[in-house]
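1. my questions are about this predicted structure, shown below with the sequence.
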Amino acid sequence: MTAAVSTGPLLADGFGRRFPYLRLSLTEACNFSCSYCLPDGYQADGRPRFLEVDEIGRLVRAFATLGMHKIRLTGGEPSLRRDLDQIIERVAGTPGIRKVAITTNGTLLPRRLPGWHRAGLTALNVSMDSLRRERFHAITGHDRLPEILEGLELAQAIGLPSVKLNAVLLRGLNDDELPAWMEFLRERPLSVRFIELMRTGDNADYFQRHHLSASTVVEQLLAAGWRLRPRAADAGPAREYTHPAHRGSIGVIAPYSQDFCQGCNRLRVTARGDLRLCLFGEFGVPLRPLLQHDDDRDALLARITTQLGLKAAGHGLHQGRTGLTPNLASIGG
């Protein structure tokens, strides 16, 4: 069967939320050892390999048929995939897909970003938890900030339409850097997202020591004259703030805010091919068996659409329920 590409999002749950946005993990492996995620580094478990290019192609075609038009490639660290250029090209060439984004730690940007851009990449998110080199090293376990800054300059030079930075907000480690970030954004047309530290399956003690409510950043932004910008339909979870004296913007991702899940517009697929209805959900839905042949497309579409009826109204973080997520590298945040 050859299904026509949808002109609008057909995926909707029982709460009226629609889903034009898929976060697709390409690998669980990561070459960083961030203190809030993989403090001991990535440990391979020897289980089956991650999704291959043809499987990814069938998966993305199915979601595009159901109205999705934005795909974000995540990890782990997706740049560890040697076939990443080929994956981006396959995703970008899928009818109906208009935005192809990647979230990366940025260390390979100087070498690989031009190839990704030629393959069809339209948006870049780079994890950068501090503007201070020694702090960046302490948080990530790697002294790689210069390469990342070089990569950001390259991204602007080649005209990538969207460039954003992600900084996990950590009490006592980087929570005093907002003024420096504001100055950084004065002449740079970038967006920085402050992400509230989330409790996962294996970071309970760290969370207690370093969690800081994202509301503290919002209060400082408003006091400094920054104002909330309207949210696009296919935007991520950040609430974005702008200032007339700054070319860049600042986003705040606050998963513990009361209404955080009301605007959910994204689904996730793990690197092993499981559909996750929520980052902190209690179960995964195996899609990989239906990604082996084009003939399985109808069954794949049916499995995706029927599962949305099981999507909950919100996560259980407030009750300490972290679901299947042992760390964010396992599914890409």
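-> Perfect, I can see it now.
2. please count neighbours and contacts with C-alpha atoms only from this point.
-> Will do.
3. give me the contacts around the strand or helix carrying Leu152.
-> In the assignment (DSSP states H and E), Leu152 maps to helix 145-157. Contact with helix 145-157 is made by 105-110, 113, 128, 133, 136-137, 163, as judged by Cα atoms under 8 Å, 6 or more residues apart in numbering.
4. out of those residues, who's nearest Val91?
-> Leu113 (16.3 Å; Cα to Cα).
5. and the closest one, how close does it get to Leu160?
-> Noted for Leu113: a distance of 10 Å to Leu160, by Cα to Cα, to the nearest Å.
6. returning to that earlier point: which of the contacts of helix 145-157 count as buried?
-> Neighbour counting by 16 or more other Cα atoms under 10 Å classes 105-107, 109-110, 113, 128, 136-137, 163 among these as buried.
7. re earlier: closest one of the contacts of helix 145-157 to Gly323?
-> Nearest member of the contacts of helix 145-157 to Gly323, counting by Cα to Cα, is Asn105, at 24.9 Å.
8. looking at it, that closest one is touching Leu124, isn't it?
-> No. With contact taken as Cα atoms under 8 Å, Asn105 and Leu124 are classed as non-touching, separated by 10.5 Å.
9. got a list of what Asp129 touches?
-> 136, 139, 166-169, 174.
10. please disregard the earlier target; I meant Arg171.
-> 209-212.
11. among those residues, which ones are buried?
-> 210-212.
12. Three-state assignment for Ile250, please.
-> Put simply, Ile250 is strand when judged by DSSP: H, G, I helix; E, B strand; the rest coil.
13. try this one side by side with the last:
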Amino acid sequence: MLQDQFSRRFSYLRLSLTESCNFRCSYCLPNGNECHTRSNELTLPEIKRLVTAFAMAGTRKIRLTGGEPSLRRDLCEIISICKEVPGIETVAMTTNGYRLKRDISSWLDAGLDALNVSVDSLDPATFELITGQDKLAEILEGIELATELGIKKLKLNTVLLRQHNSGALPDFMDFVKHRAVTLRFIELMQTGDNNAFFARQHLSGDQIKQQLLAAGWLQAVKDKDAGPAQEFYHSSHQGGIGLIMPYSKDFCADCNRLRVSSLGELYLCLFTEQHRSLRHLLQQDQPLKVQQFLQQSLQFKSSSHQLSEQKTGATRHLAMIGG
């Protein structure tokens, strides 16, 4: 299995399918899509070779991200390709939900196991203010449909924004009371182009954590292969609530994921200063060379990001690599 110099093992690949997005989220692409051409996105054969090499190196979970991955017309083929690779146990996707209601059945038929949907507010006006889209009702209908169709894992992602949803915790708790879904609050992260916005809107997830504990929620014990979220549960709620707090102590200590962009560039960290292209290795079936490239690259992976020192690396905005 892929391992770095800090004995962290990497069994999880986040694969961006496109930098293009049709939302204008205030914390990511407030001025709209910055992807001017999609002609260089990874092809189906390249994706199959990439995922195969990662699987041979111990990767067990693939998450398809963007931009917005559902903008790829060949998305179902990509899901099927990933699902059919020996060793891949889970194919997940993160989406803004724009096409969820229409396409969830096709995604499930293609082999999708898990889905994260971005829902930054349960209030329609606030949702439109944050995302630039009046689509909340349709997205919530898509979430209900995904549940009815029996998706294995469903999570909602909410970026914490001081001026927009910091007081909405009671509404979110009510939402998961009778729904077997997990809602995760994600601390706003500073990127290369959002310094002023970050200063206005950043809210520590610890404030939400204290509110949860005060309301009788209990923190769950992490599984050894779990991601960075702190998970909470309540005896009277079917669903759970999680917190992703990248500014917390030792956040990177159990990192288990690597990222590849839609252009075939390896990111050792979401906030790395450098990235390395491996696309030239995907032109032929040579998985051993890809594995060697990955293992050699991991020797340059840092023990932690440097967000606390306001060093955001080369990531201008999260649509570049999917968060």
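-> Done, it's in. Just so it is clear, the structure is predicted and the values come from calculations on it, not from any experiment.
14. related to what we said a few turns ago, quick one: which of the buried ones among the contacts of Arg171 of the first structure sit in strands?
-> Among those, no residue falls in strands (DSSP state E).
15. out of those residues, flag the one nearest to Phe283 of the first structure.
-> Nearest to Phe283 of the first structure among those, counting by Cα to Cα, is His211 at 25.9 Å.
16. the closest one pairs with which position in the second structure?
-> In the second structure, the residue paired with His211 of the first structure according to TM-score structural alignment is His202.
17. with adjacent residues omitted, what lies nearest to its match?
-> Leaving aside its chain neighbours, His202 of the second structure sits nearest to Leu188 (5.6 Å; criterion: Cα to Cα, 6 or more residues apart in numbering).
18. residues contacting that neighbour?
-> With Cα under 8 Å, 6+ apart, Leu188 of the second structure has these contacts: 27, 159-161, 198, 201-203.
19. swap in Asn157 of the second structure?
-> 116-120, 183-186.
20. if you set the cut-off to 7 Å instead, what comes out?
-> Counting by Cα atoms under 7 Å, 6 or more residues apart in numbering, Asn157 of the second structure makes contact with 116-120, 183-185.
21. then Arg186 of the first structure?
-> Under the criterion of Cα under 7 Å, 6+ apart, the neighbours of Arg186 of the first structure are 245-248.
22. which position in the second structure aligns with it?
-> Aligned counterpart of Arg186 of the first structure in the second structure: Lys177 (TM-score structural alignment).
23. swap in Arg17 of the first structure?
-> So, by TM-score structural alignment, Arg17 of the first structure is matched to Arg8.
24. what's the local residue count around that match?
-> By other Cα atoms under 10 Å, 18 other residues sit near Arg8 of the second structure.
25. over to Lys152 of the second structure?
-> Lys152 of the second structure has 12 nearby residues by other Cα under 10 Å.
26. likewise for Tyr233 of the second structure?
-> Using other Cα under 10 Å: Tyr233 of the second structure sits among 19 other residues.
27. trace it over to the first structure, please.
-> Mapped onto the first structure by TM-score structural alignment, Tyr233 of the second structure lines up with Thr242.
28. excluding chain neighbours, what is closest to its match?
-> Per Cα to Cα, 6+ apart, closest to Thr242 of the first structure is Ser249, 4.9 Å.
29. ok, now which ones touch the one you found?
-> With Cα under 7 Å, 6+ apart, Ser249 of the first structure has these contacts: 190-192, 240-242.
30. who wins on neighbours among the residues you listed?
-> Using other Cα under 10 Å as the neighbour criterion, Val192 leads these with 26 neighbours.
31. what about that residue, helix or strand, and which?
-> Secondary structure assignment for Val192 of the first structure, by DSSP H and E: strand 191-196.
32. thought Gly66 of the second structure was touching Arg14?
-> No. Gly66 of the second structure lies out of contact with Arg14 (Cα atoms under 7 Å); the separation is 9.6 Å.
33. neighbour count for these two, which is higher?
-> Shown here are Gly66 of the second structure and Arg14; by other Cα under 10 Å, Gly66 has more neighbours (28 against 23).
34. residue in the first structure matching the more buried one?
-> Structural alignment (TM-score structural alignment) places Gly66 of the second structure against Gly75 in the first structure.
35. quick one: neighbours of the corresponding residue of the second structure for Gln86 of the first structure, just the number.
-> Using TM-score structural alignment as the criterion, Gln86 of the first structure maps onto Glu77 of the second structure. By the criterion of other Cα under 10 Å, Glu77 of the second structure has 15 neighbours.
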